[in-house]
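In: Quick one, structure for this:
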Amino acid sequence: MTRVQRLPGGLTAVRIREYATAVLIAGGLLLVTACGDGGDSGSSAKNSPPARSTSTPPAASARTDPQAQAKAGVLTAYDGFWDAQVKAYAQASIKGTDLEKYATKKALGRAMGDVLVMQKAGTATTGAPTHDAKVTSLTLTGSTPKATVQDCLDISNWKTVTRKTGAVRPFPSTQPLRYMTTAQVEKWGKQWMITEITPDGTHTC
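Out: Next up is the predicted model:
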């Protein structure tokens, strides 16, 4: 999958047009920026529904089993991260979202960088992705408990639009709409945090 290009300081008009034709994979979402819409201050897209996980809820034993309880907490944080990211991309801003509550390190930096590109390109999103997320590894020993989440991400109903007009920007024909995404998660105090998220467009699901 093509690595997300970050917007450097002092971007020229030529570079803005280059970004306007670039494909941006934003934590799993393909964003096609709008040529000539950079810096648009028009109305943003309507609030999108939260990104709901379709993974199987943990059993009642999670209340007594430390491993099951931890996995439930990891998936709750993962869902919270996606809900916040969907809201941020729908308004092309992280203000008023819980993104910083659930994401840090590379995951937060990626999301904030994507939002900056969207602001410059005059785009936003509507709809939301769906998930089939599972905790595939969990380590509760050591100073920082860690986990890995693998998710079959479906972005078919998560559309990129031009903020000024609301026009939907189509996916490129080569873009897979369902593919695997891997998240690294760490427990900071009482809160599980998404530290890194890696979409893999070559691994469909």
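
In: For the rest of this, base every contact and every neighbour count on C-alpha atoms.
Out: Will do.

In: by contact count, what packs against the longest helix anywhere in the chain?
Out: The residue-count maximum for a helix in the chain (DSSP state H) belongs to helix 66-91. Contact here means 3 or more C-alpha pairs under 8 Å, 6 or more residues apart in numbering; DSSP states H and E; on that basis helix 66-91 packs against helix 99-102, helix 105-121, strand 123-127, strand 133-139, strand 191-204.

In: what number of residues lie near Thr136?
Out: Thr136: 12 surrounding residues under other C-alpha atoms under 10 Å.

In: got it, and Leu138?
Out: 17.

In: cool, and Trp188?
Out: Residues within reach of Trp188, counting by other C-alpha under 10 Å, total 12.

In: I'd assumed Ser143 was in contact with it.
Out: No. Contact criterion C-alpha atoms under 8 Å: Trp188 and Ser143 do not qualify, at 9.6 Å.

In: Mind listing the shared neighbours of these two?
Out: Overlap of the contact sets of Trp188 and Ser143 (by C-alpha atoms under 8 Å, 6 or more residues apart in numbering) is empty.

In: Let's compare: structure for the following, please.
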Amino acid sequence: MAAYTGMWQQMVKASETSDWQSPALANYATGDALGVINRSLYTDHLNGVVSKGQPLTNPHVTKVDPESNPNTVMISDCGDDSNWVKYKKDGSPFTDAPGGRRSITAEVKKQADGSWRVTRFAVEGVGSC
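Out: Presented below is the predicted three-dimensional model:
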């Protein structure tokens, strides 16, 4: 759970400046998950967009595998990004789709060094939870 919540905290921090190269992101995400985050932040950087505020999360574990000594954990969440809003870097409003409650699923895997990182996640559309 710490890897999942840490990933979101670091995404929020990196989105304040659209820092797609933030090394802190790799402490919580790897593989496909890190790629999605980096591409999203890079797109915001290219478009001169930053984010303010913070999403709300309410994650819970839905599956551990294997149960006796897990190396994979599945997490479900109903996140709310209503208060995590994009702005142009000069502070002016950025026309963006309104936020809301979204279903999120994530896979967290134990790494070779013993740490846990989010390897994949999917965020569904507003109103999906």
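
In: quick one: TM-score?
Out: The TM-score (TM-score structural alignment, normalised by the length of structure 2) is 0.88; 128 aligned residues with a C-alpha RMSD of 2.1 Å.

In: The longest helix of structure 1: which residues count as buried?
Out: Neighbour-count burial for helix 66-91 of structure 1 flags 68-75, 77-91 (criterion: 16 or more other C-alpha atoms under 10 Å).

In: corresponding residue for His45 of structure 2 in structure 1?
Out: For His45 of structure 2, the aligned residue in structure 1 is Gln119 (criterion: TM-score structural alignment).

In: hmm, I was thinking of Asn71 of structure 2
Out: Asn71 of structure 2 maps onto Pro145 in structure 1, by TM-score structural alignment.

In: and what of Asn27 of structure 2?
Out: Mapped onto structure 1 by TM-score structural alignment, Asn27 of structure 2 lines up with Lys101.

In: number of nearby residues for that match?
Out: 16.

In: Which residues are in contact with the residue nearest to it when sequence neighbours are not counted?
Out: Spatially, and ignoring its direct neighbours in sequence, Lys101 of structure 1 is nearest to Met193 (7.6 Å; C-alpha to C-alpha, 6 or more residues apart in numbering). By C-alpha under 8 Å, 6+ apart, Met193 of structure 1 lies in contact with 77, 101-104, 185-187.

In: hang on, the earlier thing: looks like the match of Asn71 of structure 2 contacts Glu186 (just checking).
Out: Yes. Counting by C-alpha under 8 Å, Pro145 of structure 1 touches Glu186, with 5.8 Å between them.

In: So between the two, which is more surrounded?
Out: For Pro145 of structure 1 versus Glu186, neighbours defined as other C-alpha under 10 Å are more numerous around Glu186 (22 against 16).

In: hang on, that one packs against Gly142?
Out: No. Contact criterion C-alpha under 8 Å: Glu186 of structure 1 and Gly142 do not qualify, at 11.4 Å.

In: what about the nearest residue to Asn71 of structure 2 once chain neighbours are set aside, distance to Val73 of structure 2?
Out: Nearest residue to Asn71 of structure 2 in three dimensions, chain neighbours excluded: Lys110, at 4.9 Å (C-alpha to C-alpha, 6+ apart). Distance, Lys110 of structure 2 to Val73 of structure 2, by C-alpha to C-alpha, to the nearest Å: 9 Å.

In: Okay then, goodbye and thanks.
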